[in-house]
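A.B. asks: dropping a prediction and its sequence here:
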Amino acid sequence: MEPFQTFKGLVCPMDRTNVDTDQIIPKQFLKRVERKGFGECLFFNWRFNEKGAKNPDFVLNQPKYAGASILVAGDNFGCGSSREHAPWALQDYGFKVIIAPSFADIFYNNCQKNGILAIRLDKEKTDVLIAYATKTSLHLTINLEDQTITGDGFSYTFDIDPYQKEMLLEGLDEIAVTMRHEDEIAAYEQKHTVSA
């Protein structure tokens, strides 16, 4: 994973609550085994009509949100089944940050493990960001080290678990964190090896 420190991006507002993982990445696309290519299937049932044409009313299809890399959504984002494909699809599409008042726990943890910064922010603040980004283009700067969200007159702080923050800042997954202790693991194994 790439280290996440300070990131600036365009906001895409998704004024919906209870967006479940089946809407994020519908089940028919879960047959792939690689982690790439899911972005084209992101929000498939909302982005496209029955004939496969883009739905012009869906937010991701609106030209002013082209290239958006920060998604601001409503409560309980990522609910439903615990498919890791959901953060893969968001990341492959280009989202680096997701801001919502609340997330399903498994989805939240899957985001952090895959290098997406999921930020829990009060509903009043997310509502303001959604309203502003709906009216005009909104660019925000996310500083993970300082835990701040700034831009266009906005200045918010957010909380994050210190362990998850460290992993994101250093671009580490759980295996890489474990391998930091390779010498201690080897010493333990040597000490506790039973001779045949």
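C.D. replies: On my side now, so go ahead.
A.B. asks: all contacts plus neighbour counts: C-alpha atoms, from now on.
C.D. replies: Fine.
A.B. asks: and the longest strand for the chain?
C.D. replies: Taking DSSP state E as the criterion, the chain has its longest strand at strand 6-14.
A.B. asks: what's the helix or strand just after that one packed up against?
C.D. replies: Downstream of strand 6-14, the first helix or strand assigned by DSSP states H and E is helix 21-24. For helix 21-24, the elements it packs on are helix 44-47, helix 85-93, judged by 3 or more Cα pairs under 8 Å, 6 or more residues apart in numbering; DSSP states H and E.
A.B. asks: here's the one I want to compare it with:
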Amino acid sequence: MAGWNTHEGPALCLPLANVDTDQLIPARFMSVPRAQGYGDYLLHDMRRDDTGGLRADFPLNQHPEVSILVTRRNFGSGSSREAAVYALVDAGIRAVIAPSFGDIFASNAVNNGLLPARVEPEACAKLEQALTTGPRPIRIDIDTRTLRLGDLTVPFTLDDSWATKLINGWDDIDLTRAHGDAITAFRDTRLRTAPWAWPAAH
């Protein structure tokens, strides 16, 4: 997975709170092989009518080219399904900006290169207001933890370890491997100082 620290792309306002993972990708699509891509299933039941056709009034259908979503609180709540993140990534979304996220969703997002940028509710409302006329470009800088939309600059919150993972394109295993020397040194010290704590060699 390629890492990144800056991204500039069209941002769309999705003014919905409590969008859960079953809305992001309904469970009935979970049997589709990952290799086929999950982008067509993103927000499927919101985006499509009873016949399966795309709803002309749904914002994401009007602007499928966007790479950033600005939405409301508790985005990605519900189950732990990682496929919710796959659906966003496969649809070309690089970042979601919201006042709060489901904890497991946010962790899954970072492991798949998707930024969950948490902003204060007041700042999110300003971004939403700026996007009322349609998509506009937002520039994201992970190093400085800032979003810029025209003259508006908004800070966002992101854990340092998550920033490291996004910038380097790492998952949890990669992050652990980055501490390989320290792990080896600890093991060697323990072998010397507490030999009784280790099983006998065979």
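C.D. replies: Good, I have the coordinates. Since the structure is predicted, the reported quantities are computational estimates derived from the model, not experimental observations.
A.B. asks: got a TM-score for the pair?
C.D. replies: The TM-score (TM-score structural alignment, normalised by the length of structure 1) is 0.91; 194 aligned residues with a Cα RMSD of 2.0 Å.
A.B. asks: mean neighbour count, the helices and strands packed on helix 21-24 of structure 1: which tops it?
C.D. replies: Highest mean neighbour count of the helices and strands packed on helix 21-24 of structure 1: helix 85-93, a mean of 24 (counted as mean count of other Cα atoms under 10 Å).
A.B. asks: what range in structure 2 does it sit on?
C.D. replies: Using TM-score structural alignment, the residues of structure 2 aligned to helix 85-93 of structure 1 are 83-91.
A.B. asks: okay, stretch 106-121 of structure 2 sits on what stretch of structure 1?
C.D. replies: Counting by TM-score structural alignment, stretch 106-121 of structure 2 pairs with residues 108-123 of structure 1.
A.B. asks: what lies in contact with that stretch?
C.D. replies: Here stretch 108-123 of structure 1 makes contact (Cα atoms under 8 Å, 6 or more residues apart in numbering) with 1-2, 4, 74-75, 78, 84, 87-88, 91, 95-103, 158-160, 164, 168, 171, 173-174.
A.B. asks: count of residues packed around residue 195 of structure 1?
C.D. replies: Using other Cα atoms under 10 Å, the number of residues around residue 195 of structure 1 comes to 4.
A.B. asks: and the match of stretch 106-121 of structure 2, how far from the chain's centre?
C.D. replies: Averaging C-alpha coordinates over stretch 108-123 of structure 1 and over its chain gives two centres that are 5 Å apart (Cα atoms, centre = their mean, to the nearest Å).
A.B. asks: can you give me the end-to-end span of it?
C.D. replies: Across stretch 108-123 of structure 1, the terminal residues are separated by 17 Å (Cα to Cα, to the nearest Å).
A.B. asks: what's the answer for stretch 165-182 of structure 2, then?
C.D. replies: End-to-end distance (Cα to Cα), stretch 165-182 of structure 2: 18 Å.
A.B. asks: what's the answer for stretch 75-88 of structure 1, then?
C.D. replies: 20 Å.
A.B. asks: mind checking the SS state of residue 139 of structure 2?
C.D. replies: Here residue 139 of structure 2 is recorded as strand under DSSP: H, G, I helix; E, B strand; the rest coil.
A.B. asks: and it, what does it touch?
C.D. replies: Contacts of residue 139 of structure 2 (Cα under 8 Å, 6+ apart): 6-9, 147-149.
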